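Chemist: Got a sequence here, can you model it:
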Amino acid sequence: MRVADKVAIVTGGGAGIGAALATALAAAGAKVVVSDLDEPAALAVSERINADHPGATVGVGADAAVTEEIRGLIAVAQQHYGPVDLYFANAGIVGAPGLDVGDDDWDRALDVNLRAHIRAARLLVPEWVERGAGYFVSTASAAGLLTQIGSATYSVSKHAAVGFAEWLSITYGDQGVRVSCLCPMGVNTKLLYAGQDSGSELGATATRAVVSAGHVLDPADVADIVLAAVAAEEFLILPHPQVLDMYRHKGADYDRWLRGMRRYQASLSAETH
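Modeler: Next comes the predicted model:
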């Protein structure tokens, strides 16, 4: 899909990958609703983009996991620019590390990293099917294909996000709805270092695992890769190409892969002492 003259919503747009996506979309000629739970951050990103591309964006404070607030984002897009063509379900959280995580933490991780995608799709996909066109971009993670050392909530919710994106593509792909699923490893954002900042050994190990697994990319570079994939209508977006080899190794011999991951975790844990 060509993004020029299209209308997009980007959640988690107040920083990191989301801000970079909004910037790249506007530069490519799209109109963008920049959404973030942190309203001042969303407004600041929108203002910065509009300085270079007047009127290209509007910033909105919203919780991307709440149906009525997603509905509000769609209404803002409609009011300012027209019907939504692309939805970037980018908002995400890491979640607390370890097994001793309460139900509230599990619910929030699943709400933000998975159910937010489901709730947005419920509102958008029926209209896209009627129009015969629409694009849903899910920000998952390499953890959704592999795993995340340390955080069960992150690993499980990102696996589920990949699964939902697959289902969405299979179910509606022949009706004009395009789907892409972004699965990066390390990207230089606050989210990357959240585990390290948690103060727990497992959290620090989780951050070290991501940082040591491959080159940490700049969000702007990831955004460029995403837009190229959207233009080509590719499902799986891997800014770190080595993830595909890791994924193949996992599928080829699951038990061997699990043993290797346990060894890797032990070596990282030893480095933190």
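Chemist: CA atoms for contacts and neighbours, from now on please.
Modeler: Noted.
Chemist: Around Glu271, how many other residues sit close by?
Modeler: Residues near Glu271, counting by other CA atoms under 10 Å, number 10.
Chemist: Sequence B follows; please return its structure for comparison with A:
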Amino acid sequence: MNIDGSVAVVTGAGSGIGRAIAAGLASAGASVVAGDIDAASAAETAAMFGGASVAADASSTDGIAALLEAARRTFGPVDIYVANAGITGEPGLGDDEAAWDRIIDINLRAHIRAAKAVVPEWIKRGGGHFVAVASAAGLLTQLGAAPYSVTKHAAVGFAEWLAITYGDKGIGVSCVCPMGVNTPLLQGMSESPDQEIRVAGAAVTSAGTVLDPDAVATLVVQAIADGTFLVLPHPEVLTMYRQKGADYERWIAGMRRYKSTLS
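Modeler: Presented below is the predicted three-dimensional model:
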């Protein structure tokens, strides 16, 4: 995709990876709508590059519609949609059913609902690009937090399905699977009063280098331009993923041992 002159929507753009991707796309010549549930944070991001901001819940159909309408009204039809908004959810099995519903809505259904809103239009126009910001947890797992691990696996699966189903119709899909990135989300895990959440944070920070969001954004922008599906800011994740597939029993046993060193 030619990013220069395109129109992009980025969710969860008020901070972290979302803010960095929004700025990166703007630097590459895109007109960007920064969406976030926090109006002030979204506006702060948009002010960095002269974009537009929308306070919206990116997990709801109404919120997605508001983002797309703001983009059309301000810049024109959307060419790139970055589904970045996400939460960590509860530790362990997650005792609260409402909390499970919430993380499924934000980490997964937000992607599904956004794709349902943009893909039909992109098919008619002959192109578009969907970015699913998932996690290395979607290829491996997330110690200490079943809801996060499950929803990130599902986000990767949905991105794969989109790429397979619509790739021959001019629609690009990129799936971003980083490990540790210096964001408020990771900081919140590391500083949580809950032991299991801290274990989850430690599993991330001890597995590899904690990157700055700008480093991830650079790779995402390049992936959109090149039409690359899998974006691995931490290349070692591919080795881990191959080891997992090569011997699942050994990998699970190894993950148990790794968890015991963090508890």
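Chemist: For Asp36 of structure 2, give me its contacts.
Modeler: Taking CA atoms under 8 Å, 6 or more residues apart in numbering, we find Asp36 of structure 2 in contact with 11-14, 42, 54-58, 85.
Chemist: Just give me the match in structure 2 for Trp117 of structure 1.
Modeler: No Trp there; residue 117 of structure 1 is His. Matched by TM-score structural alignment, His117 of structure 1 corresponds to His111 in structure 2.
Chemist: so where does that match fall, helix or strand?
Modeler: Assessed by DSSP states H and E, His111 of structure 2 sits inside helix 110-125.
Chemist: Same question for Ala98 of structure 2.
Modeler: Using DSSP H and E, Ala98 of structure 2 falls within helix 97-104.
Chemist: returning to that earlier point: which members of the contacts of Asp36 of structure 2 define the maximum pairwise distance?
Modeler: Val54 and Ala85 (13.5 Å; CA to CA).
Chemist: and the equivalent of Tyr81 of structure 2 over in structure 1, how many neighbours?
Modeler: With TM-score structural alignment as the criterion, Tyr81 of structure 2 lines up with Tyr87 in structure 1. Tyr87 of structure 1: 24 surrounding residues under other CA under 10 Å.
Chemist: Would you verify that Tyr87 of structure 1 is located in a helix?
Modeler: No - secondary structure of Tyr87 of structure 1 (DSSP: H, G, I helix; E, B strand; the rest coil): strand, not part of a helix.
Chemist: so what's it up against?
Modeler: Tyr87 of structure 1 neighbours (CA under 8 Å, 6+ apart): 8-10, 135-137.
Chemist: redo that, cut-off 10 Å
Modeler: The neighbourhood of Tyr87 of structure 1, defined by CA atoms under 10 Å, 6 or more residues apart in numbering, consists of 7-11, 32-33, 74, 117, 120-121, 124, 134-138, 179.
Chemist: same thing with Val33 of structure 1?
Modeler: Residues in contact with Val33 of structure 1 (CA under 10 Å, 6+ apart) are 7-11, 13, 22, 42, 46, 56-60, 73-74, 76-78, 80-81, 84, 87.
Chemist: Surely Gly134 of structure 1 and Phe88 touch.
Modeler: No - counting by CA atoms under 10 Å, Gly134 of structure 1 stays clear of Phe88, with 11.4 Å between them.
Chemist: What lines up with Leu68 of structure 2 in structure 1?
Modeler: When structure 1 is aligned by TM-score structural alignment, Leu68 of structure 2 is paired with Ile74.
Chemist: Of the contacts of Val33 of structure 1, which belong to helices?
Modeler: Using DSSP state H, the members of those that fall in helices are 22, 42, 46, 73-74, 76-78, 80.
Chemist: Compare these and tell me which is most surrounded.
Modeler: Ala22 leads those on contacts (other CA under 10 Å) with 32 neighbours.
Chemist: surely it meets Val3?
Modeler: No - in this structure Ala22 of structure 1 lies outside contact range of Val3 using CA under 10 Å: 11.5 Å.
Chemist: Quick check: neighbours shared by the two?
Modeler: By CA under 10 Å, 6+ apart, Ala22 of structure 1 and Val3 have these common neighbours: 28, 30-31.
Chemist: Which single one of those is nearest to Gln175 of structure 1?
Modeler: Ala30 (23.1 Å).
Chemist: what's that closest one in contact with, if anything?
Modeler: 2-8, 22-24, 56-57, 81, 85-86.
Chemist: ok, Asp221 of structure 1 touching Ile17?
Modeler: Yes - counting by CA under 10 Å, Asp221 of structure 1 does reach Ile17; the two are 9.2 Å apart.
Chemist: Identify the contacts common to those two.
Modeler: Contact criterion CA under 10 Å, 6+ apart; residues shared by Asp221 of structure 1 and Ile17: Val187.
Chemist: Between these two, tell me which one has more neighbours.
Modeler: Ranked by neighbour count (other CA under 10 Å), Asp221 of structure 1 and Ile17 place Ile17 first, with 25 against 15.
Chemist: equivalent range in structure 2 for whichever strand or helix holds Val230 of structure 1?
Modeler: Assigned by DSSP H and E, Val230 of structure 1 belongs to helix 219-232. The aligned range for helix 219-232 of structure 1 in structure 2 is 213-226, by TM-score structural alignment.
Chemist: One more: stretch 184-195 of structure 1?
Modeler: Taking TM-score structural alignment, stretch 184-195 of structure 1 hits residues 178-189 over in structure 2.
Chemist: pull the longest helix from structure 2.
Modeler: Under DSSP H, structure 2 gives helix 146-166 as its longest helix.
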